[in-house]
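Asker: Let's see this in three dimensions:
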Amino acid sequence: MQKWTLKEIVAHAKAHSPYYRELYKNVQSDKLSDLPITDQGEFWKSRVVTEEQPDGIVFKSGGSTGAPKYSYFTHQEWIAYTESFGWGMSEGILDHGDRVGNLFYVGDLYASFLFIKDSLQFIPSSKKRITQYPIAGQTDHVQILKIIEEFNINTIVGVPSAILTMLEKYSENKSKFPNLKVEKLLFGGEALYDDQHLALKKIFPEIQISSIGCASVDGGMIGYSSRDCANNEHRVYDEASIIEIVDPDTNEVITEKNRVGKVLLTNLTRKLMPIIRYPAGDMAMWLEDANTPNRKFKLQGRSEEAARLGTLSVYFEDTRDMVMKTLKESSGIQFQMILNHYDHKDELVFKVAGNGIDKSTAQARLVDAFSKEKPGYMDILKKNLIHPLKIEIVEQRELDANARTGKLKRIIDQRLK
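Answerer: Coordinates of the predicted model:
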């Protein structure tokens, strides 16, 4: 696997990336904790790449129609990424002979289907010999079920909410698929919550359920799921990345166990678009002692850079700009996003406070603006994978603030409570 040392990554970024050259202009040390934390908003507004792309692949990483975000990989970097993720999958619940149906989504520069397809190919055959079936999540549910039964597919991989919707279709029509039996589910793209877990177990009581791994197309590999990982638990893959957990208020590096902080990712396999101390968008805590190889951590919801609504990334800065433009006749606008989960689906709530907001029109205007800014929202809403966006116009005192610092909370993830 192609990789570099931290010192090489930092030196290359500082010499060739306009963004990192400016960020590090007053930095003398190359010690990781001495480097500034990447600001996601500035990162995506700036020129980050270190050269014109010589080869490889490009994916859309999220954002809105007005501010698209693209992630660039050279050919060798993409191989390194999928090879490391494939190794991580080989440490999980897959076994020799598993027949894997890929139900992730494909198209419009979306990464997940191709990423998992390529990663499955890189599972070392000396560890696990599997066969994969590239079905794709947008395939008609009845057709998916026919393929699973026809090829005796025992393992499915995909997005939890979409898979549950498809399996509920099966549950209603079991007699039509008498030989269908799913033994394993590896999920990704969104968290799996307790109500979804129970619903899946109701359909297939003996099914084994595991994360497929933790990664993002913007940052890279965050962690893999080994057989000893419970739900929301992963291990760092030391060969491919450096994971830090830092205090969300002070940016102090957290080394002790069971203290929740913000996840930072430094990727050791990417030079074209360097990822150094990049906020992954997750909160987590360490479960093992420092210096443990491939140290285990547990995810604890989302941090304040972006909300994850089903499979959709909703970046706070982009969304705040949209709210301000939509309510431009009002003043003193304050805004925060709340994430809830019920009836097997996520819900996003905008809490908005300000002077002179016309409550009779603001809610509809904000929903309309968000729908236009994030076309992917309407796609997953029509598929019944999320609840509709909810708008609450409130008083300033009704917004939630950090009790210790008094700062307004930007994203409040209530799904794991």
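
Asker: hey, let's count contacts and neighbours off CA atoms from now on
Answerer: Noted.

Asker: Pull out the buried residues from the helix or strand where residue 367 lies.
Answerer: Under the criterion of DSSP states H and E, residue 367 resides in helix 359-373. Buried residues in helix 359-373, defined by neighbour count with 16 or more other CA atoms under 10 Å: 362-363, 366-367, 369-370, 373.

Asker: and this one, so I can compare the two:
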Amino acid sequence: MAESLYRVLRDMRRARKGGPEAVRTRRVARLREIVAHARARSPYYRELYRDLPPEVDDVRLLPVTRKPELMAHFDEWVTDEQATLARARAFVDDPGLAGQLFLGRYRLGTSSGSTGVRGIFLFDDSSNTVTSAMALRAFGRWLGWTDVAKVVAGGGRVAAVLATGGHFGSSTVLPRTAGGRRLGKDRIRVFSVFSPMPELVAQLNDFRPNILIGYAGQIALLAGEQEAGRLRLAPTLVMLGAEGLSDSGYARVSSIFNAKIGNGYGACEFMSVAASCAHGWLHVNHDWVIAEPVDRDYRPVPPGETSHTVLITNLANRVQPVLRYDLGDSLLMSPGPCPCGDPFPAIRAQGRASDALTFHDERGRAVAVAPVALAGVVDRAPGLELAQVVQTSPTSLQVRVRAAHNADPEQVWRNIHAEIVQFLANHHLDGIDLTRSEEPPQQSAGGKYKLIIPYAPDPIDARAVEN
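Answerer: Next up is the predicted model:
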């Protein structure tokens, strides 16, 4: 791992020194290789690409792929015949296996199901190495030598506040080694996003991280705790991902923690699509991933216009090729060069802002909960295909449930009910009314499923939130 990581990092430096043409040459070569590999090893792609030229060096020649079709043909999609959907589902339904290797050789993560289907994704050695290299490149963009020296002098402790207890992509692919050595608890530690806030604050105060990593919604709540004086951290860098904040939200987090802010954009399909610069743009890792902003008919959207969706091509993952894949996110490509000088394409992800849910406890006090925490609790329930939680008032929740194929819907609901009840109890919200909706999960106007829909008192506002 250490040797292959070094080779990737060295190649990345050479590509950047060589300029746009050097990056383009590598991207085209990697596209040819991954398409040829998919044709040779994946029955699904072999059939899908049967009318294409023998060699493909333009991604636009490839047909669009979508999660529902790929998951329906999982056994033909993957390039390892032992990695069947039945085995993967059995692995996913056992939370005790979280963090272990699937089939002894692949990391495994699940997507949230926001496009209507819960995805299961395998990460081979190649994709894990590239993900680690992308992370190091991002840290190099965010931290200068003075910052690095400060982090090292402070102990080099990294706190990652992530979803735990399930096969979540963010925690599944978290690097566990550095320079060939396993990272100890004294250097990097994962904290559960599901922990009650007072407990989480106490744990972080005890650990005193120099770098704080977490979902943007949860970090925004932690900033509130820092502002109130209950959290007492002095991180050099705060890295946010999974959700977006407004410009003022990022500025608030930076000011409260007196730290630099790093923002990452990715998904299980490719964990490190882009990383932020000081000017608020996200720069696509263009040497290892191709991102195409397109309209609803999959035609290219020009820079400066918001896309309907984005097509992602992962140039690293060989066990489960993700090629011209409809990710479902809306992107805006910068109409001109970024002021930071980075030559990689600059984008902004649209529609990922996430506000905290505010509940009232039995004494009428407000309790804020990050949506990602509640979504993660629901998502780890065995047998679930998709669930949508609607906050119908400050003291009530309603859940729309879709069970997976061959799963017992009543048992799935009992699993979800138990998870949410325990989660609410941990946050001292025992009086919240929790019911199951007769409706299935509802799509928004943009075609996605918003997994957590906060309460909006006005019916018009409620529709706007859901859309």
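
Asker: I'd like the TM-score for the two structures, please.
Answerer: Here the TM-score for the pair of chains, by TM-score structural alignment, normalised by the length of structure 1, is 0.65; 351 aligned residues with a CA RMSD of 4.9 Å.

Asker: Quick check: the gap between residue 27 of structure 2 and residue 241 of structure 2.
Answerer: According to CA to CA, to the nearest Å, residue 27 of structure 2 and residue 241 of structure 2 sit 25 Å apart.

Asker: Checking my notes, residue 198 of structure 1 in a helix, right?
Answerer: Yes - read with DSSP: H, G, I helix; E, B strand; the rest coil, residue 198 of structure 1 is one of the residues of a helix.

Asker: hmm, back to that, a markdown table please, covering the buried residues of helix 359-373 of structure 1 and showing distance to residue 159 of structure 1.
Answerer: Output for the buried residues of helix 359-373 of structure 1, formatted as a markdown table (distance: CA to CA, whole Å):
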| residue | distance to residue 159 of structure 1 |
| --- | --- |
| 362 | 33 |
| 363 | 30 |
| 366 | 27 |
| 367 | 25 |
| 369 | 26 |
| 370 | 23 |
| 373 | 23 |
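
Asker: Pick the one among those closest to residue 88 of structure 1.
Answerer: Taking CA to CA as the measure, residue 88 of structure 1 lies nearest residue 373 of these, at 35.3 Å.

Asker: Compute the distance between the closest one and residue 318 of structure 1, please.
Answerer: Counting by CA to CA, the separation of residue 373 of structure 1 from residue 318 of structure 1 is 9 Å.

Asker: where do the contact lists of the two overlap?
Answerer: Listed as contacting both residue 373 of structure 1 and residue 318 by CA atoms under 8 Å, 6 or more residues apart in numbering are residue 64.

Asker: Please report how far residue 76 of structure 2 lies from residue 314 of structure 2.
Answerer: Distance, residue 76 of structure 2 to residue 314 of structure 2, by CA to CA: 18 Å.

Asker: sorry, back to before: for the helix holding residue 367 of structure 1, name the packing helices and strands.
Answerer: In terms of contacts (3 or more CA pairs under 8 Å, 6 or more residues apart in numbering; DSSP states H and E), helix 359-373 of structure 1 is packed against helix 316-326, strand 390-393.

Asker: For residue 171 of structure 1, which of the ones you listed is the nearest?
Answerer: Closest approach to residue 171 of structure 1 among those (CA to CA): strand 390-393, 30.4 Å.

Asker: Which element is encountered next along the chain beyond the closest one?
Answerer: Later in the chain than strand 390-393 of structure 1, the nearest helix or strand by DSSP H and E is strand 411-413.

Asker: So which residue is dead centre in structure 2?
Answerer: Among the residues of structure 2, the one closest to the centroid is residue 267, at 4.1 Å (CA atoms, centre = their mean).

Asker: quick one, what contacts that residue?
Answerer: Residues near residue 267 of structure 2 by CA under 8 Å, 6+ apart: 111, 169, 242, 273.

Asker: how about the second one, what's its match in structure 1?
Answerer: Looking back up the chat, that one is residue 169 of structure 2. Taking TM-score structural alignment, residue 169 of structure 2 has residue 111 as its aligned residue in structure 1.

Asker: Nearest spatial neighbour of that match, chain-adjacent residues omitted?
Answerer: For residue 111 of structure 1, ignoring the flanking residues on the chain, the nearest one in space by CA to CA, 6 or more residues apart in numbering is residue 59 at 6.0 Å.

Asker: What is the burial count for the equivalent of the one you found over in structure 2?
Answerer: Counting by TM-score structural alignment, residue 59 of structure 1 corresponds to residue 108 in structure 2. Counted with other CA atoms under 10 Å, residues neighbouring residue 108 of structure 2 total 25.

Asker: can I assume the residue nearest to residue 111 of structure 1 sits in a strand?
Answerer: Yes - looking at residue 59 of structure 1 with three-state DSSP, it is inside a strand.

Asker: isn't it right up against residue 71?
Answerer: Yes - applying CA atoms under 8 Å as the test, residue 59 of structure 1 and residue 71 come out as touching, 5.2 Å apart.

Asker: any common contacting residues for the two?
Answerer: Common contacts of residue 59 of structure 1 and residue 71 (CA under 8 Å, 6+ apart): residue 217.

Asker: helix, strand or coil for residue 283 of structure 1?
Answerer: Under three-state DSSP, residue 283 of structure 1 comes out as strand.

Asker: The contacts of residue 267 of structure 2 into CSV, with extra columns for neighbour count and secondary structure?
Answerer: Below are those laid out as CSV (neighbours: other CA atoms under 10 Å; DSSP: H, G, I helix; E, B strand; the rest coil):
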residue, neighbour count, secondary structure
111, 19, coil
169, 26, helix
242, 18, coil
273, 24, strand
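
Asker: Show me the subset of those that structure 1 keeps too.
Answerer: Retained in structure 1 by both residues aligned by TM-score structural alignment, their matches' CA atoms under 8 Å are the following of the contacts of residue 267 of structure 2: residue 273.
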